[in-house]
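**Q** I need the structure of the sequence given here:
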Amino acid sequence: MTGPAERVETEFAETFGGKPEGRWWAPGRVNLIGEHTDYNDGFVLPLALEQGVAAAARPVDRPVLRVRSVQQEGTVELALAEIAPDTVSGWSAYVAGVAWALREAGHDVPGLEVVVDGDIPAGAGLSSSAALECAVAVAWNDLAGLDLSRDDLAAAAQRAENDVVGAPTGGMDQMASLHGRSGHAVFLDMRSLRAEQVPFDPPAAGLTLLVIDTRAPHAHVDGEYAERRRSCTQAAEILGVPALRDVSLDGLDDALARLGDGAEGDLLRMRVRHVVTENARVLDVVGALRSGDDPRVIGPALTASHASMRDDFEITVPEVDTAVAAALEAGAHGARMTGGGFGGCVLALVEADAVEAVLRAVEAAYEKAGFRAPSTFVATASDGARKL
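**A** Reported below is the predicted structural model:
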């Protein structure tokens, strides 16, 4: 069975004729811990996955982008000079947006013929869009000899998503895709954008990091995500800090007391409590992994993170809560929703020989609740975006 890297080369020959100049790969990501802390200038701990997006590409002597997706019909052709916010839409905007962002940053990028394909489960919150952007960004970087840093490429990919696609995401997904390393998670300070690879190798400890795609629709169409951002911004303004990252765990009780009375004050207290305690949990997990502790010790932090997302940030859904509860009851050391919320995936840190038991428990709980059967895969910390 062929994978994306093989399919893009075959499709390139059929679409454009001849061979591409090369093939590039960028992984999706799963966030081990640190949810909704990114836009609060906080801390996150994602890891790059084995699953990702491949791009076969070659430069052309005309200032055009010709892009084809193995998973879509037809080829999209755009003049580079005409790409701008609000001028492109659909899946090709992620690719076109990278060209626009690089040009806006002052880089001379050539026209490109490119075919893309991926194996990240769609709609699962595993950053397939960032993987697409980063695969194309590293291809353009190599083909044009731009010699941009990983941070520069991440910034361009994020700007493509924010300004051209119109998705108000932070930079975590792109940074994780570009800075990933096998056997490591990527500790990101989202204020300084400093990236540090922290050892995280569950198989070496006899563990498995299981990803459960809950099959619940992963969408923020009702404005819930935007509401959480607004609440955090409002709370920071009331507290007189640049961002909620600046509220310490020791100062949390005092901060909560300053958020006013009534329903609005109660809501802001919940949102602030999640962000502040989540930042502390990220730092605790990073400290344990840096010290070479048994990865099992991070399990309670994962579970506490989920409880905080469920109770204080209110971003879980019944399918997610059911999967977490069933995994824990079946012996998982820790389990939590991962991603922006309102659907998506659950992570469970389990003994390698207990994976089947956890899967059966989750499936049984889903059947009892009348949910669609979930799908699962094992998350392996992998290398970041690169030429194949």
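
**Q** drop to CA atoms for contacts and neighbour counts, all remaining ones
**A** Noted.

**Q** please enumerate the strands of the stretch 1-150 of the chain.
**A** Under the criterion DSSP state E, counting those that start in this stretch, the stretch 1-150 of the chain contains strands at 22-33, 43-60, 64-69, 75-79, 111-118.

**Q** as TSV, these with mean neighbour count and distance to residue 149 would be great.
**A** Putting the strands of the stretch 1-150 of the chain into TSV (neighbours: other Cα atoms under 10 Å; distance: least, Cα to Cα, whole Å) gives the following:
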stretch	mean neighbour count	distance to residue 149
strand 22-33	28	15
strand 43-60	27	18
strand 64-69	22	23
strand 75-79	15	26
strand 111-118	26	21
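
**Q** right, so of these, which gets closest to residue 372?
**A** With Cα to Cα as the criterion, residue 372 lies closest to strand 22-33 of the strands of the stretch 1-150 of the chain, at 22.1 Å.

**Q** residue 197: which of the strands of the stretch 1-150 of the chain is closest?
**A** strand 43-60 (9.2 Å).

**Q** structure for this one too, so we can compare:
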Amino acid sequence: MKWFVPGRLEVLGKHTDYVGGRSLLAAVDRGITIELTESDEPGIVASSTAVEGEQHLVAGTDPQLPKGHWANYVQAVLDRLQLNFGELKPARIVIDSDLPLASGMSSSSALVVAVSLALVDHNGFRERDEWKANVKNDIDLAGYMATMENGLTFGTLEGLRGVGTFGGSEDHTAMLCCHPSQLTEFTFCPIVEGESVDLPDDLTFVVAVSGVLAEKTGAALEHYNSLSINARRLAELWNDATGNEHATVADALASDDDALEGLRAVAAHDEELTRRLNAFVTESQVAIPRAVAALRSGDLEAFGAAADLSHRNADEVLGNQIPETNRLQALAREFGAIGSAGFGAGFGGSVWALVPAEGAAEFGEKWLRAYLVEYPQWEATASIVLTRPGGPARRL
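**A** So this is what the prediction gives:
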């Protein structure tokens, strides 16, 4: 059997999902294809066309691989499925991808979703009572697959360690629930699908891959996780001060007209918490509603301004941009892009630019050339990708 799982484009929504906020998303027309065949050899034999060699993985057995290795994501899926549903049938899987690695287009989450879908079908888990009780639709499926990475429990399906990232379900939701030729707004904790807006046929996204790998390891992992930890601390401090039991900052904000001032008061003693609150409010409560309204009305200038706000907020307040992504965003606007912003976990990765489809390739070449004049050290890994919103994950 074969499955295709797209990468995702986070148009806006930097570190908002696990806080219960908004994201504006698209599934892209590139992704991961996985082919699964039956095997007589115990465990799962996994290989990737992007790298040499193969890995023999057994659920519940640490493969002793370096942090960030692609097979650790496969192992996390095996361990979680066995914990929740019992022993897995042997299989051989071959993974192919045309997503740039560690670029912000969520190749790692696409791998998790692809392996999960293939193994769930291979083992007939959709027919199990515990599956039917917890996974009733694609929204539930996205939520469950996110917990394979962050290690949380989903309904009655017990959690496990995951892959060491304390992220949310944005990536998995885009891959499973977005629509062709549309950008879709979602809110999270729980996942709720909101408005979808058409992307005009005469526009396309050009993605500049900076060449700086957005790896969730080392200092980048620590900074990435600190954003999640600080969001959680904000909710806990709010609950301690008010006696409420709100799960997220978004829940607290929705509870009362004066909640924002209250949250600012409980965060006032800690500059990091204040910055985390301000970054979330600007992205989720200001930039995304403005962008959706602008697209709905066809006001592309206002859409570009909302994207500028989002990128500036990510750099100056959230603190997850780097000089390379900042320069790419500025160059895109200088060269006439309708809008542009960095996206993904940050600390590397990519920047999107929305441009007319006619001349998009030429725009991308000019953009990349100008960038590499200033950052020639990334010539071997920087690249340009043209993409439009594609369909969700599907069995081939």
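
**Q** got a TM-score for the pair?
**A** Superposed pair, TM-score by TM-score structural alignment, normalised by the length of structure 1: 0.82. Supporting alignment: 358 aligned residues with a Cα RMSD of 2.7 Å.

**Q** excluding chain neighbours, give the residue nearest to the aligned residue in structure 2 for residue 34 of structure 1 in space.
**A** Matched to structure 2 by TM-score structural alignment, residue 34 of structure 1 sits across from residue 13. Ranked by Cα to Cα, 6 or more residues apart in numbering and with sequence neighbours excluded, the top spatial neighbour of residue 13 of structure 2 is residue 23, at 4.1 Å.

**Q** so what does that neighbour match up with in structure 1?
**A** So residue 23 of structure 2 corresponds to residue 44, using TM-score structural alignment.

**Q** these two touch, right, its match and residue 187?
**A** Yes - Residue 44 of structure 1 lies in contact with residue 187 (Cα atoms under 8 Å); the separation is 6.0 Å.

**Q** picking up where we left off before, how many neighbours does the match of residue 34 of structure 1 have?
**A** Residue 13 of structure 2: 25 surrounding residues under other Cα atoms under 10 Å.

**Q** how about stretch 321-331 of structure 2: buried residues?
**A** Within stretch 321-331 of structure 2, the residues scored as buried using 16 or more other Cα atoms under 10 Å are 321, 322, 324, 325, 326, 327, 328, 329, 330, 331.

**Q** how about the secondary structure of the last one?
**A** The reference is to residue 331 of structure 2. helix (DSSP: H, G, I helix; E, B strand; the rest coil).

**Q** likewise for the third one?
**A** The three-state assignment at residue 324 of structure 2 reads helix, by three-state DSSP.

**Q** that one pairs with which position in structure 1?
**A** Under TM-score structural alignment, residue 324 of structure 2 pairs with residue 319 in structure 1.

**Q** roughly how far does that match sit from residue 150 of structure 1?
**A** 36 Å (Cα to Cα, to the nearest Å).

**Q** which other helices and strands contact the lengthiest helix in structure 1?
**A** Longest helix in structure 1, counting residues (DSSP state H): helix 262-290. Helices and strands touching helix 262-290 of structure 1, by 3 or more Cα pairs under 8 Å, 6 or more residues apart in numbering; DSSP states H and E, are strand 43-60, strand 194-199, helix 224-239, helix 252-257, helix 299-311.

**Q** how about the second one, which residues are buried there?
**A** Using 16+ other Cα under 10 Å as the burial criterion, the residues of strand 194-199 of structure 1 that qualify are 195, 197, 198, 199.

**Q** equivalent analysis for the fourth one, please.
**A** By neighbour count, and taking 16+ other Cα under 10 Å as the criterion, the buried residues in helix 252-257 of structure 1 are 255, 256.

**Q** can you name the residues that contact the alignment partner in structure 1 of residue 378 of structure 2?
**A** Taking TM-score structural alignment, residue 378 of structure 2 has residue 372 as its aligned residue in structure 1. Neighbouring residues of residue 372 of structure 1 by Cα atoms under 8 Å, 6 or more residues apart in numbering: 215, 366.
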